[in-house]
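K.L.:
Predicted model, plus sequence, below.
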Amino acid sequence: MALEIGRRLVHASGATLPAAYLIDTHVLGTGLFTWSVVRALTVLGLLVTAILEAARLYGGLEHVIYDRLTRGYEADSVAGYAMYVLSSTVTVFAFEPRVAVPALFMLALADPVSGMLSGDQFRVVARPRVFVGMFAVSFLLAFPFVSLPAAAAGAFGATAADGVKPIVAGHVVDDNLTIPLFAAGAMSLALSVVG
């Protein structure tokens, strides 16, 4: 149980970057934490992650953090945190802040809620309560940033990415990779169609 709480806290820590951007942009107004800074920090995070994953998978790097925070099935494959960092980086470069920020919040905050609702049981298709919980939290995270239809579309994208786990070539597609991309893509599409 303590390990799951640790994983969820690490997951939620991903909200600090978009939150810092929002606080600087809308509260402090210092202009120090711009979207360009967010992009630069995600690239730096991606480079560090790539080095750590290469060292872990191919160089024999072992650390107590890996033992505690990675799952057994990640021992010989790219870990979920690397997918998380990769998708976050792509999201901040591919989408405007008003779409990217709530998409990152969905990954950082809604996904752990979904995990709690699922009881950490792997299912190719999640239980109904997981779909409902993920949609509700994702919608609440998106609505302050975009219109009602766009928030619903983003929540639907995040929920679909979280609740349906496709298996490609024997590997489960990690929702850390898909949640922000599906959510941001759906919000962008909804904004372009209905505003």
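P.N.:
Received, thanks.

K.L.:
contacts, neighbours, all on C-alpha from now
P.N.:
Will do.

K.L.:
Let me see the ranges of the helices in the protein.
P.N.:
2-12, 16-23, 35-58, 64-69, 80-94, 97-105, 111-118, 128-142, 148-163, 175-194 (DSSP state H).

K.L.:
Put this next to the first one:
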Amino acid sequence: MAASGTEWRERVEFERRLVHSGGTLYPVPYLLGWLTWTETRYFLVAALAIVLSLEFLRLVVGLDHAVYRKLTREYEADALAGYALYQLSMTGAVLLLEPTLAIPAMWMLSIGDPVSGALGDNDATEAKRPAAWIAMFLVCFGLAVPFTIPAFGPDVGVAVAVAGAAPAAVADGLPPIIRGVAVDDNLTIPPAAAGGMLLALAVLG
């Protein structure tokens, strides 16, 4: 028996979140000592080039296939898909930040966003429920403190983690609307988190 529309949507959303969480692995070779941070940057740039090439083929050439149709939402049909914006923000974090801040910012997207997404059933232009906001903040804070406390000490480290988690939760829960179009949180979460952490470090010295 064919799955209902609701069952199909839930399965697709689960598969999207599974793919989404795969980005958590990007910095793991660096953390294990298998790659340097420079080599990690090269890898992310190469991955971004592949993704942008795929999007060019989809949007300009018209190449379409089952993976696109299954994992691309309707509003992404004529614009860069979420996975491309995801790759862009991940690569930006790696290129512009050192590991202590880059890795938490990346994981806030790859781990925090799927967790909050599982708790919120909202359209792209709608704010998420309070439970999703709280979960996103707590997850992001928990991801940041193992990096920020060893690097900056307990007091500053906790403040920096809070300063990264709070804007990440806002970027996830309240998408900015530009000319009637919601800015995808795949693009905004890492920059928001990084900006908050950098601001905290600038203020706290």
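P.N.:
Received the coordinates, thanks. The structure displayed is predicted, hence computed values, not measured ones.

K.L.:
show me the contacts for the residue nearest the centre of the first structure.
P.N.:
The centre of the first structure sits closest to residue 107, judged by C-alpha atoms, centre = their mean, with a distance of 2.7 Å. Applying C-alpha atoms under 8 Å, 6 or more residues apart in numbering, we find residue 107 of the first structure in contact with 84, 158, 176, 179-180.

K.L.:
Please apply the same query to residue 105 of the second structure.
P.N.:
93, 144, 164, 189-191, 193-194.

K.L.:
how does it look with 6 Å?
P.N.:
190, 193-194 (C-alpha atoms under 6 Å, 6 or more residues apart in numbering).

K.L.:
Counterpart of the residue nearest to the centre of the first structure over in the second structure?
P.N.:
For residue 107 of the first structure, the aligned position in the second structure is residue 109, judged by TM-score structural alignment.

K.L.:
sorry, back to before: in TSV, list the contacts of residue 105 of the second structure along with neighbour count and distance to residue 7 of the second structure.
P.N.:
Compiled in TSV, these are given as follows (neighbours: other C-alpha atoms under 10 Å; distance: C-alpha to C-alpha, whole Å):
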residue	neighbour count	distance to residue 7 of the second structure
190	31	31
193	33	33
194	26	36
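
K.L.:
Tell me the residue in the second structure aligned with residue 188 of the first structure.
P.N.:
Match for residue 188 of the first structure (TM-score structural alignment): residue 198.

K.L.:
number of nearby residues for that match?
P.N.:
17 (other C-alpha atoms under 10 Å).

K.L.:
Could you pull up the contacting residues of residue 107 of the second structure?
P.N.:
residue 24.

K.L.:
For residue 133 of the first structure, what is the corresponding residue in the second structure?
P.N.:
Match for residue 133 of the first structure (TM-score structural alignment): residue 135.

K.L.:
How about that match: what's its closest non-neighbour residue?
P.N.:
Nearest residue to residue 135 of the second structure, sequence neighbours excluded (C-alpha to C-alpha, 6 or more residues apart in numbering): residue 116, at 6.1 Å.

K.L.:
That neighbour touches residue 131, doesn't it?
P.N.:
No. In this structure, residue 116 of the second structure is not within contact of residue 131 by C-alpha atoms under 6 Å, at 8.0 Å.
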